[in-house]
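1. Sequence and predicted structure are below.
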Amino acid sequence: MKLLFIGESWIIHMIHTKGFDSFTSTKYEEGATYLLSCLHEEGVDVTYMPSHEVQVRFPKTLEELQAYDAIVLSDVGANTFLLQNPTFYQMEMLPNGLELIKQFVSAGGGLLMIGGYLTFMGIEGKANYRNSPLAEVLPVEMMPGEDRVEKPEGISPIASRSHPLIDSFGAWPKLLGYNKLITKPGAEEILSHEGDPILVLGKYGSGKTAAFASDCAPHWGSLEFVNWQHYSAFWGDLVKYLK
């Protein structure tokens, strides 16, 4: 299986103040390193595209996207696809990357969105997928604005129904938060917490879709979750389901 995994990267710019003086430093981090390693071990051929590389590397045609069986979007907002440099600075018209993903799924490709501060609607509504072409594609409805549910005490999702993707795992480890979503009519809610969906499966056109409302990595993806004995098998089975 060939998978295009997009997002889970960030740049932190810090100001260090020591008395009268201050200086700045910058560091780059990737949050999906462990997950990507697990997917490789599960036999998935992963192409990883960090958030900042979408500007120059995201496919410009449906044919290029169809080199993959499925796409994962994790913690990267809609603006990263919609406001590329030639459009933002030179007013050039370019293919809409999210519309290409929509066409990709309709034609039989798979799509998984993983929760975080910049997926679904995200912090302050900045991810803004509710107002994008993917709102029609995803198996969940999104909130009008910010959708974060912070759970510092930790919550353990429970099975909403029996499904091969989760039946063998038993009790789930705790998560530290999630994006608040609504399961669309006809979609299959697999995991939930107090009425909020955590894992939902669906279809769009000829393709399969999935939404995981929490994170695959810290901080919502707690250390308990990342170190869970079934972590690798869960993600491997989930992305293979999309094929």
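-> Cool, got the structure.
2. CA only for contacts and neighbour counts going forward, please
-> Noted.
3. Let me see the ranges of the strands in this protein.
-> 2-7, 9-18, 21-30, 45-49, 70-74, 110-114, 140-142, 148-155, 158-159, 175-179, 181-183, 188-193, 196-204, 207-212 (DSSP state E).
4. Who are the packing partners of the third one?
-> Applying 3 or more C-alpha pairs under 8 Å, 6 or more residues apart in numbering; DSSP states H and E, one finds that strand 21-30 contacts strand 9-18.
5. Buried ones in the strand it packs on, by neighbour count?
-> Residues Ser9, Trp10 are the ones in strand 9-18 that count as buried (16 or more other C-alpha atoms under 10 Å).
6. adding another structure so you can compare the two:
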Amino acid sequence: MARIGSTLLVLALLGGTAAAFAVTERLKVQPSPITRVRIENKVFSPRHGAASIGFGLRKSDGLTLLLVDGAGEAVRELVPGHRVRRGFHSWAWDGRDDAGRPLQDGTYRPRVQLEDARRTIVLPNPIQLDSTPPQITVLEVGRAAITPNGDRRSDSLVIRYRVDEPARALLYADGMLGQRRKQRQLEGTLRWYGRVGGKRLDAGRYELAVAAEDIVNNRSRRVPAGTVHISYPRESE
């Protein structure tokens, strides 16, 4: 009897394993209920933007859409179990939790729960939150006096800088934005011709400062870059 019982137990285990294997294989060949996943703004700052999470449903279903952190913990519920029709849908996420608080910098993923399909799918598309501003260092400041009158002698001032991440540099004169670099670099120069908004400044002394702006528009604090004196000697003769 003991031998028969052992045999029946083995057969039951084999049958259960075979059934589980069959279910797994059937799930593998079934098309995913989600199609056309599209994530826009995969890297953004909660201070300046939002990500767009979009995908298509093959069939209408009861859908819950969550954002999970690196540990798999849900940090935001975007869609709380609503009935959603088949087709393409998208939702915006502002990088905040359910209480409206900005989440910590890091990587997050959308998790989709489908009631009818009885499926939970973590989308492989990561979304990166970056709210840390870059840091800029002034390496060298050129001449302390310029005469931007077009004679190409002392028309401009050059400031060398370094940033701790790729970012565009900005130059301010007495708090007014005088120049913004187009390229995002780790190190570069700002050449300024004494103009703000395309118009040259009046003769006088101006306090200069620089700042940096990264790819998601986080802006650093302004760093002093000395004083410059602007004069137009030819016009005063």
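-> Now that the structure is in, tell me what you want to look at. Just so it is clear, the structure is predicted and the values come from calculations on it, not from any experiment.
7. Quick check: TM-score for this pair?
-> The TM-score (TM-score structural alignment, normalised by the length of the second structure) is 0.21; 78 aligned residues with a C-alpha RMSD of 5.2 Å.
8. related to what we said a few turns ago, pipe the strands of the first structure into JSON lines and attach distance to Glu99 of the first structure per row.
-> JSON lines is the format used below for the strands of the first structure (distance: least, C-alpha to C-alpha, whole Å):
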{"stretch": "strand 2-7", "distance to Glu99 of the first structure": "16"}
{"stretch": "strand 9-18", "distance to Glu99 of the first structure": "23"}
{"stretch": "strand 21-30", "distance to Glu99 of the first structure": "26"}
{"stretch": "strand 45-49", "distance to Glu99 of the first structure": "18"}
{"stretch": "strand 70-74", "distance to Glu99 of the first structure": "13"}
{"stretch": "strand 110-114", "distance to Glu99 of the first structure": "13"}
{"stretch": "strand 140-142", "distance to Glu99 of the first structure": "18"}
{"stretch": "strand 148-155", "distance to Glu99 of the first structure": "25"}
{"stretch": "strand 158-159", "distance to Glu99 of the first structure": "33"}
{"stretch": "strand 175-179", "distance to Glu99 of the first structure": "23"}
{"stretch": "strand 181-183", "distance to Glu99 of the first structure": "22"}
{"stretch": "strand 188-193", "distance to Glu99 of the first structure": "24"}
{"stretch": "strand 196-204", "distance to Glu99 of the first structure": "13"}
{"stretch": "strand 207-212", "distance to Glu99 of the first structure": "15"}
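9. Phe225 of the first structure is nearest to which of these?
-> Closest of these to Phe225 of the first structure is strand 175-179, at 6.8 Å (criterion: C-alpha to C-alpha).
10. quick one: that closest one to strand 188-193, angle?
-> 130 degrees (axes from the mean of the first three to the mean of the last three C-alpha atoms, to 10 degrees).
11. what's strand 175-179 of the first structure packed up against?
-> When contacts are defined as 3+ C-alpha pairs under 8 Å, 6+ apart, strand 175-179 of the first structure packs onto strand 148-155.
12. Next, the angle strand 188-193 makes with the strand it packs on.
-> Orientation of strand 148-155 of the first structure against strand 188-193 (the same axes, to 10 degrees) gives an angle of 70 degrees.
13. which of the residues in strand 148-155 of the first structure are buried?
-> Buried residues in strand 148-155 of the first structure (16+ other C-alpha under 10 Å): Arg148, Val149, Ile155.
14. Now the element after whichever strand or helix holds Val37 of the second structure, going C-ward?
-> Element membership for Val37 of the second structure (DSSP states H and E) is strand 34-40. Next helix or strand after strand 34-40 of the second structure toward the C-terminus (DSSP H and E): strand 43-44.
15. Cheers, nothing more for now.
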